[in-house]
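Undergrad: Pasting a predicted model and its sequence here:
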Amino acid sequence: MKAVSKEQLLRRLEDMVEQHLQETVSIFQNLPEDELLKPAANGGWSIAACLAHLNSYGDYYLPRIKAGIGRQKGKPVESRCRSSWLGRFFIRMMDPATGNRKYKAIAAHLPPADLDAYAVVQEFIRQQEELLLCLRSCRHISLNRIRIPTSVLSWLHLKLGDVLQFLIAHNQRHLLQARRNLQAPTQV
C-alpha cells in the first residue's frame, strides 16, 4: 500500500471523532437512563454497554498513545503515513464498511453488568475529546515510528497511525451498533 498524506489522514480521523462526539452529545447524552440500558432487541448490548466497551478501549489505548506522542516530540517528522500489512488487516476488520464479521469481545473489554449509564456516556465524551487532542498533537510527531502494543496481544505492536485508524473504526462500528438500539433511528 502506498503512503498517504499524514495531514489528510489526521483531518479525516478528526472529522470522524468530531462526528462521534456530535452524535453522542446530541443523541445519546439526552436519552433517558432506561433507554440507554435497554438491551438490543436481538439480545445484544445496550447503548450504554456499547459505549462502556469503547471506554475500555480508550482506557487502554489513550494513555499509551499520549506516552508515545510524548516520547517523539522534537524528533524527525514525516509528511506521509504508511500502514503495515497487519495494521491494514486490523483496520479493515473493524471498519464497518469492510469488516462484515462479528467478533466476540475479549474478557478485558466486556462491559460490566451494572452500568451507570450517564457516567458511561460522559466518559465516552471525555475520551473522544482527549482523542481529538491526541490527533492534533500527531501533526508534530511521526505516525510511523511510534509503536503501540495491542490490547489483545501485548507483544504485538502496531504503528501509531494504524492504532488511531483501528481505534476510530472500532468506535464507528459500535456507535452504529448503539444507534440500531434506538426505537426510532435518528440521523445526525
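TA: On my side now, so go ahead.

Undergrad: all contacts plus neighbour counts: C-alpha atoms, from now on.
TA: Fine.

Undergrad: what about the longest helix in this structure?
TA: Among the segments of the chain that qualify as a helix by DSSP state H, the longest is helix 47-72.

Undergrad: in that helix, what's buried?
TA: Of the residues in helix 47-72, 47-58, 61-62, 64-66, 68-69, 72 count as buried by neighbour count, 16 or more other Cα atoms under 10 Å.

Undergrad: Run through who's touching stretch 51-63.
TA: The set of residues that contact stretch 51-63 without belonging to it, under Cα atoms under 8 Å, 6 or more residues apart in numbering, is 108-112, 120-121, 123-124, 127, 130-131, 151, 167, 170-171, 174-175, 178.

Undergrad: Could you tell me which of those belong to helices?
TA: Taking DSSP H as the definition of helices, those contribute 120-121, 123-124, 127, 130-131, 167, 170-171, 174-175, 178.

Undergrad: In those residues, find the pair that's most separated.
TA: The distance between the two most remote of the ones in helices among the contacts of stretch 51-63 (Cα to Cα) is 21.2 Å, for Glu130 and Ala178.

Undergrad: In terms of packing, which of these two has more residues around it?
TA: Legend: neighbour count by other Cα atoms under 10 Å for Glu130 and Ala178, higher for Ala178 (22 against 16).

Undergrad: so what's the more buried one closest to, chain neighbours aside?
TA: The shortest distance from Ala178 to any residue that is not its chain neighbour, by Cα to Cα, 6 or more residues apart in numbering, is 4.6 Å, and that residue is Ile47.

Undergrad: what's the spacing between that neighbour and Asp34?
TA: Computed with Cα to Cα, to the nearest Å, the distance linking Ile47 and Asp34 is 10 Å.

Undergrad: you'd agree His157 is up against Ile148?
TA: Yes - at 5.0 Å, His157 counts as touching Ile148 under the criterion of Cα atoms under 8 Å.

Undergrad: So for these two, which residue has more residues nearby?
TA: Between His157 and Ile148, counting by other Cα under 10 Å, Ile148 is the more crowded of the two (22 against 17).

Undergrad: which residues sit in contact with Met93?
TA: The contact partners of Met93, taken as Cα under 8 Å, 6+ apart, are Gly99, Asn100, Arg101.

Undergrad: Structure two is appended below for comparative analysis:
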Amino acid sequence: MDTSTLLSQLQTQVQALQGTVSTEFLTLEDAALHFKPHATGWSILECLEHLNRYSRFYLPYLEKAVAAAPALSEPQPVRYSWLGRKSLDLVNPGNVKKHKTLQHMNPRHSTLSPEVLPEFLQHQEKLLYLLTAAAKADLNQKTIPVEFFRLLKLRTGEAFAFVVLHQQRHVRQAQRALAQVPVGLVA
C-alpha cells in the first residue's frame, strides 16, 4: 500500500470514530458513561480516557516526525517492521485476545468526568490534521518511540496505523459497554 492510500484510509477511519463518539456517547448521562459492564470491565469514559492517554503520548511525537520528515515528490510504498506488524496485530480490533495495559495508561479507579469525550474529539481533530500534513512525508522513517520502551521505534506510518487501530479497538469496547447499560440509565 502506498502512503496516500494508507493516509486516506486512516482519515476515513478517524472520521468514523468521531461520528461514533459524537452520536453514541456525547449525549449520554453521567451514570451511563460511568457504567461498568462487569467488575473488571471498563466504562465508556475509561475506554476513552485510555485512548486520551495514548494520544497525549503519541500525537506530539507524530507531529514532530511529520514536521521533520523529508518531503517526497510522489507516494511511496509503506513498509512495516517486525515490531510494527506485531504492534498492529496486538491492537487490531479483530484480535479478541485481552491484553494487560500499562499501569499509568490504565484509567481504572480514576475520577473521570464527561470532559473525557470532548478531549477525545480534540485528539481526533489533531490526528486528522497530522494525517493531512503527512501527505508528502516519508512515513518509513523510524521516528516514533514505543510507549512502553522508548528505545524501540516505530516507523511513522506504523505509528499512525497503530494509533487508529488502537482507537477502533477501544471505541468498540465502549460500544459493548454501552450495549450493557441498563435501559433506565440511557436517556
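TA: Nice, I can see it. These figures come from a predicted structure and were not determined experimentally.

Undergrad: which stretches of the first structure form strands?
TA: Here the first structure has its strands, by DSSP state E, at 4-5, 80-81, 147-149, 157-159.

Undergrad: For Ile125 of the first structure, what is the corresponding residue in the second structure?
TA: Matched to the second structure by TM-score structural alignment, Ile125 of the first structure sits across from Leu121.

Undergrad: Test my guess that that match contacts Thr20.
TA: No - counting by Cα under 8 Å, Leu121 of the second structure does not reach Thr20; the two are 10.5 Å apart.

Undergrad: which of these two has more neighbours?
TA: Between Leu121 of the second structure and Thr20, counted using other Cα under 10 Å, the more crowded position is Leu121 (20 against 15).

Undergrad: how much space is there between Gly87 of the first structure and Gln8 of the first structure?
TA: Taken as Cα to Cα, the spacing of Gly87 of the first structure relative to Gln8 of the first structure amounts to 18 Å.

Undergrad: Of those two, which one has the most company?
TA: A side-by-side neighbour count of Gly87 of the first structure and Gln8, using other Cα under 10 Å, places Gly87 first with 20 against 13.

Undergrad: any idea how far Ala119 of the first structure is from the more buried one?
TA: As judged by Cα to Cα, Gly87 of the first structure and Ala119 of the first structure stand 32 Å apart.

Undergrad: for Arg12 of the first structure, same thing?
TA: Applying Cα to Cα, one obtains 28 Å for the distance of Arg12 of the first structure from Ala119 of the first structure.

Undergrad: Stretch 9-17 of the first structure against the second structure, how far on average?
TA: Superposed on the second structure, stretch 9-17 of the first structure shows a mean distance to its aligned partners of 0.7 Å (mean Cα distance after the TM-score superposition for the first structure).

Undergrad: Can you list the buried residues in that stretch?
TA: Under the neighbour-count criterion of 16+ other Cα under 10 Å, stretch 9-17 of the first structure has Leu9, Leu10, Leu13, Glu14, Met16, Val17 buried.

Undergrad: As CSV, those residues with distance to Arg82 of the first structure would be great.
TA: Shown next, in CSV, are those (distance: Cα to Cα, whole Å):
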residue, distance to Arg82 of the first structure
Leu9, 10
Leu10, 13
Leu13, 15
Glu14, 18
Met16, 20
Val17, 21
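
Undergrad: Which one of those is nearest to Arg139 of the first structure?
TA: Relative to Arg139 of the first structure, the closest of the buried residues of stretch 9-17 of the first structure is Leu10; by Cα to Cα it sits at 7.7 Å.

Undergrad: aligned partner of that closest one in the second structure?
TA: Taking TM-score structural alignment, the alignment pairs Leu10 of the first structure with Leu7 from the second structure.

Undergrad: before we move on, what about Gly58 of the first structure?
TA: Gly58 of the first structure maps onto Ser55 in the second structure when the alignment is built from TM-score structural alignment.

Undergrad: next one: Lys102 of the first structure
TA: Pairing criterion TM-score structural alignment: the partner of Lys102 of the first structure within the second structure is identified as Lys98.

Undergrad: State the number of residues packed around the closest residue in space to Glu14 of the first structure that isn't next to it in sequence.
TA: By the measure of Cα to Cα, 6+ apart, the closest residue to Glu14 of the first structure outside its immediate chain neighbours is Leu132, 6.2 Å from it. Residue neighbour count, defined by other Cα under 10 Å, stands at 20 for Leu132 of the first structure.

Undergrad: what's the spacing between Leu132 of the first structure and Arg12 of the first structure?
TA: As defined by Cα to Cα, Leu132 of the first structure lies at a distance of 12 Å from Arg12 of the first structure.

Undergrad: again with Tyr103 of the first structure
TA: With distances taken as Cα to Cα, Tyr103 of the first structure is found 26 Å from Arg12 of the first structure.

Undergrad: Then Leu143 of the first structure?
TA: Note on Leu143 of the first structure: its distance to Arg12 of the first structure, by Cα to Cα, is 15 Å.
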